[in-house]
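Colleague: okay, structure incoming, though there's no sequence with it:
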């Protein structure tokens, strides 16, 4: 709740500054800023990192690219490390992701094997932009349809990942704050102002280029207006596309994933070590009779619930402060208060089997919230792994535990 308040206050302040500067005749263009989800890559430990793969959830230890590491130190440290690791293209001297790179950065521990970055020329860039459909044709396969034919800048990467980890209503509030005439639409420059606020970028800087995202939302020359309905649909489809990839990477084409696979997906972005994760999985397998599995709609509902985790935490905290145990019924009531509906009972039962430490049928609240925060943020805000000598010992322990 407090974070939501600060988010709205930042939007209001930026809106006032933006509009005041326009009345003074300040027409300076706004940087193509996008999203503030700082993506924490696993920490460097004398040339080796621990990563997690979505498919297998197994750690890997490997050497970082010297070029990417050098770039990260020069241009923002660990905040850029993952972007630079996956960015496979270069345009006008700047690194860019393709839509494929963007999706893989959310689902896999390592990028597709390549040597250096491919340089994109003006002719190729023009071909990319001509291929982009208008936002009226947005779908949950938008990024997969573009695949290698498009560019995603670092600010856009931050913005898009923030869309995946923040409540949808926060961005709807931001949209309405910049809709000055109450028409239900915003222009490209107003959208860039929203992005700049979210990414905490400074004013007065030019975007690197007109990207696929901007053309999709506003047209090649920024001639179209974006309405709230279209922006809301874009957010929903982005969320669903990423989750669809993640789910079907594990299901291998089947309509369901096992309860154990679902637990893996919840735990693999956490700061838990391998032995701790094994304890969770063993607890689940000992207490649960493997049933029909988890369907994609159930998985999607749970992901949407996680985006409202702050409201849920407030509701559940009321029970804990009153000394009341968090049973499945109280859990469902708190879920409904935050997202307006209950989760599938079988899904909730699986969650309790994982996070009921004492086996008394009650949720271990603090443990559940901490792990779910990591899952919600997809590891983007996880603490960096230790470095130096401590990092080396951490790296060796992880390697020996495989």
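Modeller: Yep, it's here. Here the structure is a predicted model, which means the values were calculated and not measured. Residues are numbered from 1 along each chain as shown.
Colleague: CA only for contacts and neighbour counts going forward, please
Modeller: Will do.
Colleague: burial of residue 61, as a residue count?
Modeller: Counted with other CA atoms under 10 Å, the neighbours of residue 61 add up to 16.
Colleague: name the single longest helix found in the protein.
Modeller: helix 228-251 (DSSP state H).
Colleague: SS state for residue 60?
Modeller: strand (DSSP: H, G, I helix; E, B strand; the rest coil).
Colleague: just the element for the residue most central in space within the chain, please.
Modeller: Central residue of the chain (CA atoms, centre = their mean): residue 161, 3.6 Å from the mean position. If you go by DSSP states H and E, residue 161 is part of helix 154-165.
Colleague: hang on, the earlier thing: how about the longest helix of the chain: buried residues?
Modeller: Within helix 228-251, the residues scored as buried using 16 or more other CA atoms under 10 Å are 228, 230-251.
Colleague: what does stretch 265-284 give?
Modeller: For stretch 265-284, the neighbour count (16+ other CA under 10 Å) marks 265, 266, 267, 268, 269, 270, 271, 277, 280, 281, 283, 284 as buried.
Colleague: just give me the neighbour total for the residue lying closest to the second one once chain neighbours are set aside.
Modeller: Looking back up the chat, that one is residue 266. The shortest distance from residue 266 to any non-neighbouring residue, by CA to CA, 6 or more residues apart in numbering, is to residue 375 (5.9 Å). The number of residues packed near residue 375 is 23, by other CA under 10 Å.
Colleague: next up, a structure to set beside the first:
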């Protein structure tokens, strides 16, 4: 599939000129999105149809675990009510960014049999370890049932909790930034929930519900101790996940600053 990104004429062959152009593309600041666009643009039209998008995205791992409704309002907002509209590069990047969030919403609805906005902890765990597993560290994965209150009889995970949980994991770099701004070099600083909430007042993106979940996760690492330290943040968002993106789940390619930086295992 990656070879199709270099084959810009889509004739099944990669010429030397196409290879050189692909090499230059990989040096672009938005190389990952550009590469993905070339993979989805199967007829070299510089635009992507709904059929092209569906055909390629179905090869991504999350869709192997849980299907997606390609007749949903979400898809029609991008491709039109009849799904005949093509989208350009910039619209495609936004679609790709929003797609997995929409899949997570659809997954929740699929398990919310009664339509009352709640699912079981086991269903929550299943969604998180399939559709959303790119957001999970080993620590978070091992504590999904505990953090969602699965030990309590009849406990349900509500949609607000589900949304806040996923939103928290997606913005852990911002969480780390807030902590470091307060630590001022003291990386052993332990913050209380009240102190951290106060520090987030300048960041409207972080909600009190997300902070509540953050401290619950943190306490699972040291039961009875209701503080947050850098080591807790790392457990939830380790270094290896810093550069996880929606595009990297589709392609395994590493952009480099220049052609001279290329080596084995890089593109």
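Modeller: Happy to help now that I have it. This structure is a prediction, so every number in the text was calculated from the model and none was measured.
Colleague: follow-up on the earlier one: shouldn't the residue nearest to residue 266 of the first structure be within a strand?
Modeller: No: going by three-state DSSP, the assignment for residue 375 of the first structure is helix, not a strand.
Colleague: please verify my assumption that it contacts residue 269.
Modeller: Yes: using CA atoms under 8 Å, residue 375 of the first structure is in contact with residue 269, at 5.5 Å.
Colleague: okay, and the common contacts of the two?
Modeller: Here residue 375 of the first structure and residue 269 have no joint contacts, going by CA atoms under 8 Å, 6 or more residues apart in numbering.
Colleague: what residues does stretch 172-187 of the second structure touch?
Modeller: 189, 196, 199, 200, 229, 230, 233, 236, 237, 242.
Colleague: from those, which is closest to residue 2 of the second structure?
Modeller: residue 242 (23.0 Å; CA to CA).
Colleague: once you drop chain neighbours, what's closest to that closest one?
Modeller: Excluding the flanking residues, the one nearest residue 242 of the second structure by CA to CA, 6+ apart is residue 173, at 7.4 Å.
Colleague: what kind of secondary structure is the one you found in?
Modeller: Applying three-state DSSP: residue 173 of the second structure is helix.
Colleague: same thing with residue 343 of the first structure?
Modeller: coil.
Colleague: what are the ranges of the strands in the first structure?
Modeller: Secondary structure of the first structure, counting by DSSP state E: strands at 49-52, 59-62, 89-91, 94-96, 118-119, 185-186, 226-227, 256-257, 294-295.
Colleague: before we move on, the earlier item: columns neighbour count and distance to residue 38 of the second structure on top of the contacts of stretch 172-187 of the second structure, output as JSON lines?
Modeller: Converted to JSON lines, these look like this (neighbours: other CA atoms under 10 Å; distance: CA to CA, whole Å):
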{"residue": "189", "neighbour count": "17", "distance to residue 38 of the second structure": "46"}
{"residue": "196", "neighbour count": "20", "distance to residue 38 of the second structure": "43"}
{"residue": "199", "neighbour count": "15", "distance to residue 38 of the second structure": "42"}
{"residue": "200", "neighbour count": "19", "distance to residue 38 of the second structure": "40"}
{"residue": "229", "neighbour count": "18", "distance to residue 38 of the second structure": "42"}
{"residue": "230", "neighbour count": "17", "distance to residue 38 of the second structure": "39"}
{"residue": "233", "neighbour count": "19", "distance to residue 38 of the second structure": "36"}
{"residue": "236", "neighbour count": "22", "distance to residue 38 of the second structure": "34"}
{"residue": "237", "neighbour count": "24", "distance to residue 38 of the second structure": "31"}
{"residue": "242", "neighbour count": "10", "distance to residue 38 of the second structure": "25"}
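Colleague: for the stretch 51-200 of the second structure, which segments count as helices?
Modeller: 61-65, 73-79, 89-111, 121-130, 138-142, 144-147, 159-170, 172-183, 193-199 (DSSP state H, counting those that start in this stretch).
Colleague: gap between the last one and the chain center?
Modeller: Read that as helix 193-199 of the second structure. Centroid separation between helix 193-199 of the second structure and its chain, computed with CA atoms, centre = their mean, to the nearest Å, is 26 Å.
Colleague: and it, how far from the first structure on average?
Modeller: Compared with the first structure after the fit, helix 193-199 of the second structure shows a mean deviation of 3.9 Å (mean CA distance after the TM-score superposition for the first structure).
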